[in-house]
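[1] Sequence first, predicted coordinates after that:
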Amino acid sequence: MKQVRFLSNYSIPDSFQNTHCFCEPLKPDHIHLDYEAVMSSRQFLRLWSKSDWPSDNFQLEDNLNDLVMHEKEHIEGVAYTYTILSVDKNECLGCLYVNPTDRIEPVTDHERNLLNQRPATIRFWIRNSYQNTDKESIIVKDLISWFKLTWGLKEILFSCNKQVPGQIKLFRSSGLFLWLELQNPSRHELLWSIY
């Protein structure tokens, strides 16, 4: 039985560019740029993911395994992951993840019913050196527009957790509103909506 592609009714773009960044599907070719960004932002990423990832001894090979997995998911239409690069493509600024809402766990039955009404959830991180800057704010506002206009995703959710107050502030200043706070703390405990 063939698996139905995630967001099969939507246009999945190959790339995005504004004056500050260029996004394209994350691939093993990005290994060195991605690894440098991940390791330079590892303390933030542990809070953002509510996990011990990446550990201090996270190796290039470990990162390659992650990139291979994300590329496979992207090709198969299971989930979509984009690297956020500088316009000249010489620096990784972060990463963007587009996932089905059924990946959000744990949730109550009521929360699952609400989540099932939304097509996708978006998570992203920007490397430490660009957090709380105008550049980060412009990138996020333009990404929100990209999802609305190019993808046609107006009912998507952006997720974060209480351990990353900078993202909470960024979502508010970008015009998102808190749509749902999950009962069980997780990396997705705060879900933000465009409308």
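    Noted; the coordinates are in hand. Residues are numbered from 1 along each chain as shown.
[2] C-alpha from now on. contacts and neighbour counts both.
    Will do.
[3] where's the residue nearest to Thr108 when sequence neighbours are not counted, which helix or strand?
    Of all residues beyond its chain neighbours, the one nearest Thr108 is Gln183 (7.6 Å), with distances taken as Cα to Cα, 6 or more residues apart in numbering. Gln183 belongs to no helix or strand when assigned by DSSP states H and E.
[4] Correct me if wrong: Gln183 contacts Val107.
    Yes. With contact defined as Cα atoms under 8 Å, Gln183 counts as touching Val107 (7.3 Å).
[5] Among those two, which residue is more densely surrounded?
    Neighbours per residue, other Cα atoms under 10 Å: of Gln183 and Val107, the larger number sits with Val107, 17 against 12.
[6] where's the more buried one, which helix or strand?
    For Val107, there is no host helix or strand (DSSP H and E).
[7] adding another structure so you can compare the two:
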Amino acid sequence: MIAIRERHDHGGGSSGRAALGEAEELAVSCHGKGFITIALIGEMIAAMIEREDETAAIPSGLRHQRFVAVPLTADTAALDYASYMASPDVIRIHSDDRWPVEGFTLADDLKLVAKHQADHENRRAFTFVLLAPSLREALGCLYVNPLRMYLQRAGADRRLLDAVPPTSALVTFWLRQDQQDTGLADVVVEAVNDWLLNEWPLSTHMFRVLPDEQSSCTALDRLNLRKTHLSLPGDTRPYIWYQPPA
């Protein structure tokens, strides 16, 4: 179905916002918008796309009363940038201090957005900006990335890798700082979870958050999801994982 990668995973500094992990093959740039080597693209396609699903339809977006998810492109970059820069504490926590804010410019962002747009159009990674219903401001970002590839880079053991279908997604998101206590996180996780289950050609998906992302954790705790911690020697951040029941 898909080969996917994370941006913002808006990545920070030399570490980038790419939550696929800091693998040698993945050159990660700031704002989670890493870029991918030709070799890695080939690996992605081989790992993530099952032959019968190569032409499976990928949803163009998600519309809800509280938000609209659309692909991150040059057309929406300015809104995304404004939301990002208005959320320094959120960005610091979500990225574990890996994404830059100070000194990060719209010109920097546009270069990285171009890479995300190319990934999206080529079905390697899917980054959505979450807009207000008016479409005049951004509320955050959503990333749908290849779960199995992240686990491989993070040193998951064979038993865990064998249990993860090729068409499985790693899902992360952040919401603008002034939206943390508005109930928007509850709305987003419920709507996105249903969307992924019902409209995406995925075998499964897992949300990933850090414990200090309090609004996101609380919202995910309220859903009927399986909560777990994974032992990953190549990525020791204390991520919490949430997966829909089988």
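    Good, I have the coordinates. Keep in mind the model is a prediction, meaning the values are calculated, not measured.
[8] picking up where we left off before, now the residue nearest to Thr108 of the first structure: how far from Ile75 of the first structure?
    With distances taken as Cα to Cα, to the nearest Å, Gln183 of the first structure is found 33 Å from Ile75 of the first structure.
[9] go on, Pro185 of the first structure?
    Pro185 of the first structure is 31 Å from Ile75 of the first structure, by Cα to Cα.
[10] Of these two, give the one with the bigger neighbour count.
    Pro185 (15 against 12).
[11] so what's Glu73 of the first structure up against?
    Residues counted as contacts of Glu73 of the first structure (Cα atoms under 8 Å, 6 or more residues apart in numbering) are 79-80.
[12] What does it correspond to in the second structure?
    Taking TM-score structural alignment, the alignment pairs Glu73 of the first structure with Asp119 from the second structure.
[13] mean shift between the helix or strand harbouring that match and the first structure?
    Assigned by DSSP H and E, Asp119 of the second structure belongs to helix 106-121. Comparing helix 106-121 of the second structure with its match in the first structure after superposition yields a mean distance of 0.9 Å (mean Cα distance after the TM-score superposition for the first structure).
[14] Now that helix: buried residues?
    Buried positions in helix 106-121 of the second structure, judged by neighbour count with 16 or more other Cα atoms under 10 Å: 109-110, 112-117, 119-120.
[15] Same check on stretch 41-48 of the second structure?
    Within stretch 41-48 of the second structure, the residues scored as buried using 16+ other Cα under 10 Å are 41, 44-45, 47-48.
[16] Centre of the chain to that stretch, how far?
    In terms of Cα atoms, centre = their mean, to the nearest Å, the centre of stretch 41-48 of the second structure is set 18 Å apart from its chain centre.
[17] Stretch 50-65 of the first structure too?
    Relative to the centre of its chain, stretch 50-65 of the first structure is centred 17 Å away, using Cα atoms, centre = their mean.
[18] How about Trp195 of the second structure, nearest residue that isn't a chain neighbour?
    Take Trp195 of the second structure and drop its neighbours on the chain: the residue closest to it by Cα to Cα, 6+ apart is Leu62, 7.6 Å away.
[19] Ala47 of the second structure now?
    Leaving aside its chain neighbours, Ala47 of the second structure sits nearest to Pro166 (6.2 Å; criterion: Cα to Cα, 6+ apart).
[20] Secondary structure class of the residue most central in space within the second structure, three-state.
    With distances taken as Cα atoms, centre = their mean, Tyr143 lies nearest the centre of the second structure, 2.2 Å away. At Tyr143 of the second structure, secondary structure determined by DSSP: H, G, I helix; E, B strand; the rest coil is strand.
[21] again, but for Met206 of the second structure
    Classified using three-state DSSP, Met206 of the second structure is strand.
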